[in-house]
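Student: got a structure for you, letters missing:
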């Protein structure tokens, strides 16, 4: 780690902070010129190796992520116009599949209608590892492409627990107001709580850490964040 990072880290007390205090601390300790992304890491009491304890879902952040998202929609016929009217950046079917097979990946999220998923499936090895494959569980395989595109553009974030039992999510930019970041984080945590598997036993929410791109990780008191009690 660099000297600036270590200096910043040394100024932070080792204790659980309220989410408001944690955001204010990240803002006060900022030392780089670019607008950093704020992320949260949730350590959950689940075993992702068991299929019935997998935690995944999505949340539409009330204040967005602060990032411009390029959306690709795989669709045919009238659904192509519906996707374009909703703000999709790229729309197509076999033509877009062929373009991706040749190496094009200049998009951030993909949506597909169910009737073209058979053809889109051949892109699994290309899109899957990059988290770009449309998936029914995330709402990105749907005939309501207008709704899907608008949600993504508005700040929809997909999440999935990792092998270590941790979920990472971007929740905005450090330039956002503290109130906006707090509301985004509360909505994100609430979504994860509601996604709790019925087979999960013991303590579900074990640890919450908030950080910025170049800032330290700050532990947050869950009592200052949770909307839904579990």
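Tutor: Received it, and whenever you're ready, just let me know what you need. Here the structure is a predicted model, which is why all the values come from computation and not from measurement.

Student: going forward, measure contacts and count neighbours with C-alpha atoms only.
Tutor: Will do.

Student: Residue 61 contacts residue 189, doesn't it?
Tutor: No: using C-alpha atoms under 8 Å, residue 61 is not in contact with residue 189, being 10.8 Å away.

Student: can you give me how far the top helix by length along the chain is from the chain middle?
Tutor: As assigned by DSSP state H, the longest helix anywhere in the chain is helix 178-194. Distance of helix 178-194 from the chain centroid (C-alpha atoms, centre = their mean, to the nearest Å) equals 12 Å.

Student: now the residue most central in space within the chain, what's its secondary structure?
Tutor: With distances taken as C-alpha atoms, centre = their mean, residue 157 lies nearest the centre of the chain, 3.3 Å away. Three-state call for residue 157 (DSSP: H, G, I helix; E, B strand; the rest coil): strand.

Student: Can you give me the neighbour number for the residue lying closest to residue 60 once chain neighbours are set aside?
Tutor: If the residues on either side of it in the chain are set aside, residue 60 comes closest to residue 156, at 4.0 Å by C-alpha to C-alpha, 6 or more residues apart in numbering. In terms of burial, residue 156 registers 21 neighbours under the definition other C-alpha atoms under 10 Å.

Student: Residue 156 against residue 59, yeah?
Tutor: Yes: using C-alpha under 8 Å, residue 156 is in contact with residue 59, at 5.5 Å.

Student: a strand runs through residue 210, doesn't it?
Tutor: Yes: counting by three-state DSSP, residue 210 is found in a strand.

Student: Now for it, how many residues are close by?
Tutor: With neighbours defined by other C-alpha under 10 Å, the count for residue 210 comes to 24.

Student: Please, which helix or strand holds residue 163?
Tutor: Element membership for residue 163 (DSSP states H and E) is empty, with no helix or strand holding it.

Student: ugh, wrong one, I meant residue 91
Tutor: Counting by DSSP H and E, residue 91 is part of strand 90-92.

Student: for that strand, packing partners?
Tutor: Here strand 90-92 touches strand 71-74, helix 78-86, going by 3 or more C-alpha pairs under 8 Å, 6 or more residues apart in numbering; DSSP states H and E.

Student: I'd like to know which of these is closest to residue 117.
Tutor: Closest of the helices and strands packed on strand 90-92 to residue 117 is strand 71-74, at 8.3 Å (criterion: C-alpha to C-alpha).

Student: which helices and strands does that closest one pack with?
Tutor: Against strand 71-74 (3+ C-alpha pairs under 8 Å, 6+ apart) you get helix 78-86, strand 90-92, strand 109-112, helix 145-154.

Student: Structure two is appended below for comparative analysis:
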């Protein structure tokens, strides 16, 4: 007797049944994905803010200025009188020490290095006489010689100046000769700050008057960073003389850098800004510390 053969399920059908039982496959004919739709949202309208007024902008600037972090040296500022007394106490054993005033300016790009000449009410150091060379001819040359110029001449002095034959500390020129000397001496005297120019007043018709104005005065000038240093008094000077010298020096520097009241009014009318804004004024001595001045 023969037994009927029973068909065994295949491996593929077994695998399909396992997958269906594990993932709960939906019945045939039904979709497994459900879609939904909603009404489109309205576009949000952005309201334009009104432009702030000048009063609001000023109030905002004052608020930000109060929040701004102050310098750690802000509380160490002293008045000029207090700074003089402190330095005098430090230099009690050195009566011949010198007070030095340091003025720091903003020195923005494109501005010229501040410089000028000054006559202090009471000089702190012995003045050195300037050796003046004047490019002039005719009557102006004779007046320059009588006024005390050491070297006077025309275009024949150009080669000697280029070779260093004339050790002058100041150069003046008349307007008629400036075009003749500029091409040859501009690169030599320009980097030294000695080239005559109309802006500084060293190109002038009145050579004699200019020499009279600068007689007895000393030159001051800043460095590339815009820092100006000058000795203003000796330690054995009375405090009144030190204050007078310091105030006078600061007034000259403010006029040269465009920080005076008169220049401010002109700048408001013309819509221009100061040439170099003064950022700090410091008084120091030979062995003493640098003290920032508050009343300048």
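Tutor: All right, it came through fine. What you see is a predicted model, and the numbers here were worked out from it, not measured in a lab.

Student: what's the TM-score here?
Tutor: Aligned and superposed, the two chains score 0.68 in TM-score terms (TM-score structural alignment, normalised by the length of structure 1); 201 aligned residues with a C-alpha RMSD of 3.6 Å.

Student: still on that earlier bit, deepest in the core, which of the helices and strands packed on strand 71-74 of structure 1 is it.
Tutor: Greatest average neighbour count among these goes to strand 109-112 (a mean of 26), per mean count of other C-alpha atoms under 10 Å.

Student: according to the alignment, whichever helix or strand comes after that strand goes to what range in structure 2?
Tutor: Once strand 109-112 of structure 1 ends, the next helix or strand along the chain (criterion: DSSP H and E) is helix 117-120. Mapping helix 117-120 of structure 1 onto structure 2 (TM-score structural alignment) gives residues 178-181.

Student: tell me the average deviation of the matching stretch from structure 1 after fitting.
Tutor: Once fitted to structure 1, stretch 178-181 of structure 2 is off its aligned match by 1.5 Å on average (mean C-alpha distance after the TM-score superposition for structure 1).

Student: Could I get the buried residue list for that stretch?
Tutor: For stretch 178-181 of structure 2, burial by neighbour count (16 or more other C-alpha atoms under 10 Å) applies to 178, 181.

Student: which residues sit against it?
Tutor: Residues from elsewhere that reach stretch 178-181 of structure 2, judged by C-alpha atoms under 8 Å, 6 or more residues apart in numbering: 155, 158, 196, 203.

Student: So how do I select the buried members of these in ChimeraX?
Tutor: A single ChimeraX command selects the buried members of the contacts of stretch 178-181 of structure 2 (16+ other C-alpha under 10 Å):
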select :158,196,203
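
Student: Can you say which two of the contacts of stretch 178-181 of structure 2 are spatially most distant?
Tutor: Largest pairwise distance in those, by C-alpha to C-alpha, is 16.0 Å, between 158 and 203.

Student: Tell me how far residue 128 of structure 2 lies from residue 213 of structure 2.
Tutor: 16 Å (C-alpha to C-alpha, to the nearest Å).

Student: Just send the helices and strands packed on strand 71-74 of structure 1 back as a markdown table, with distance to residue 217 of structure 1 too.
Tutor: Output for these, formatted as a markdown table (distance: least, C-alpha to C-alpha, whole Å):
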| stretch | distance to residue 217 of structure 1 |
| --- | --- |
| helix 78-86 | 37 |
| strand 90-92 | 37 |
| strand 109-112 | 27 |
| helix 145-154 | 27 |
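
Student: right, and the ones you listed - which one's nearest residue 49 of structure 1?
Tutor: strand 109-112 (26.2 Å).

Student: how far does the closest one sit from the chain's center?
Tutor: Using C-alpha atoms, centre = their mean, the offset of strand 109-112 of structure 1 from its chain centre is 15 Å.

Student: with structure 2 superposed, average distance for it?
Tutor: Relative to structure 2, strand 109-112 of structure 1 is 1.3 Å off (mean C-alpha distance after the TM-score superposition for structure 1).

Student: Tell me which other helices or strands that strand touches.
Tutor: Using 3+ C-alpha pairs under 8 Å, 6+ apart, strand 109-112 of structure 1 is in contact with strand 71-74, helix 145-154.

Student: Of those, which is nearest residue 40 of structure 1?
Tutor: Residue 40 of structure 1 lies closest to helix 145-154 among those, at 19.0 Å (C-alpha to C-alpha).

Student: Contacts for that closest one, please.
Tutor: Taking C-alpha under 8 Å, 6+ apart as the rule, helix 145-154 of structure 1 contacts 60-64, 68-69, 71, 73, 79, 82-83, 85-88, 109, 111-113, 139-140, 142.

Student: How about stretch 223-240 of structure 2?
Tutor: With C-alpha under 8 Å, 6+ apart, stretch 223-240 of structure 2 has contacts from 81, 84, 88, 91, 94-107, 113-114, 120, 122-125, 220-222, 241-242, 245-246, 249.

Student: so where is stretch 200-213 of structure 2 in structure 1?
Tutor: Stretch 200-213 of structure 2 covers residues 138-151 of structure 1 once aligned (TM-score structural alignment).

Student: And that stretch, end to end?
Tutor: End-to-end span of stretch 138-151 of structure 1 (C-alpha to C-alpha): 11 Å.

Student: mind checking how far that stretch is from the chain centre?
Tutor: Offset of stretch 138-151 of structure 1 from its chain centre (C-alpha atoms, centre = their mean): 16 Å.

Student: go on, stretch 168-182 of structure 1?
Tutor: Worked out by C-alpha atoms, centre = their mean, stretch 168-182 of structure 1 lies 12 Å from the chain centre.

Student: show me what contacts the counterpart of residue 162 of structure 2 in structure 1?
Tutor: Counting by TM-score structural alignment, residue 162 of structure 2 lines up with residue 101 in structure 1. Residue 101 of structure 1 makes contact with 123, 126, according to C-alpha under 8 Å, 6+ apart.

Student: Roughly how far does residue 101 of structure 1 sit from residue 160 of structure 1?
Tutor: Counting by C-alpha to C-alpha - residue 101 of structure 1 and residue 160 of structure 1 are separated by 26 Å.

Student: any idea how far residue 137 of structure 1 is from residue 167 of structure 1?
Tutor: Counting by C-alpha to C-alpha, the gap from residue 137 of structure 1 to residue 167 of structure 1 is 16 Å.

Student: the more surrounded of those two?
Tutor: Taking other C-alpha under 10 Å, residue 137 of structure 1 and residue 167 do not tie; residue 167 has more neighbours (19 against 11).

Student: ok so that one is a helix residue?
Tutor: No: counting by three-state DSSP, residue 167 of structure 1 is located in no helix; its state is strand.

Student: Alignment lookup: it to structure 2.
Tutor: Under TM-score structural alignment, residue 167 of structure 1 pairs with residue 227 in structure 2.

Student: The strand holding residue 91 of structure 1 vs structure 2, average offset?
Tutor: On superposition with structure 2, the mean distance recorded for strand 90-92 of structure 1 (mean C-alpha distance after the TM-score superposition for structure 1) is 1.6 Å.
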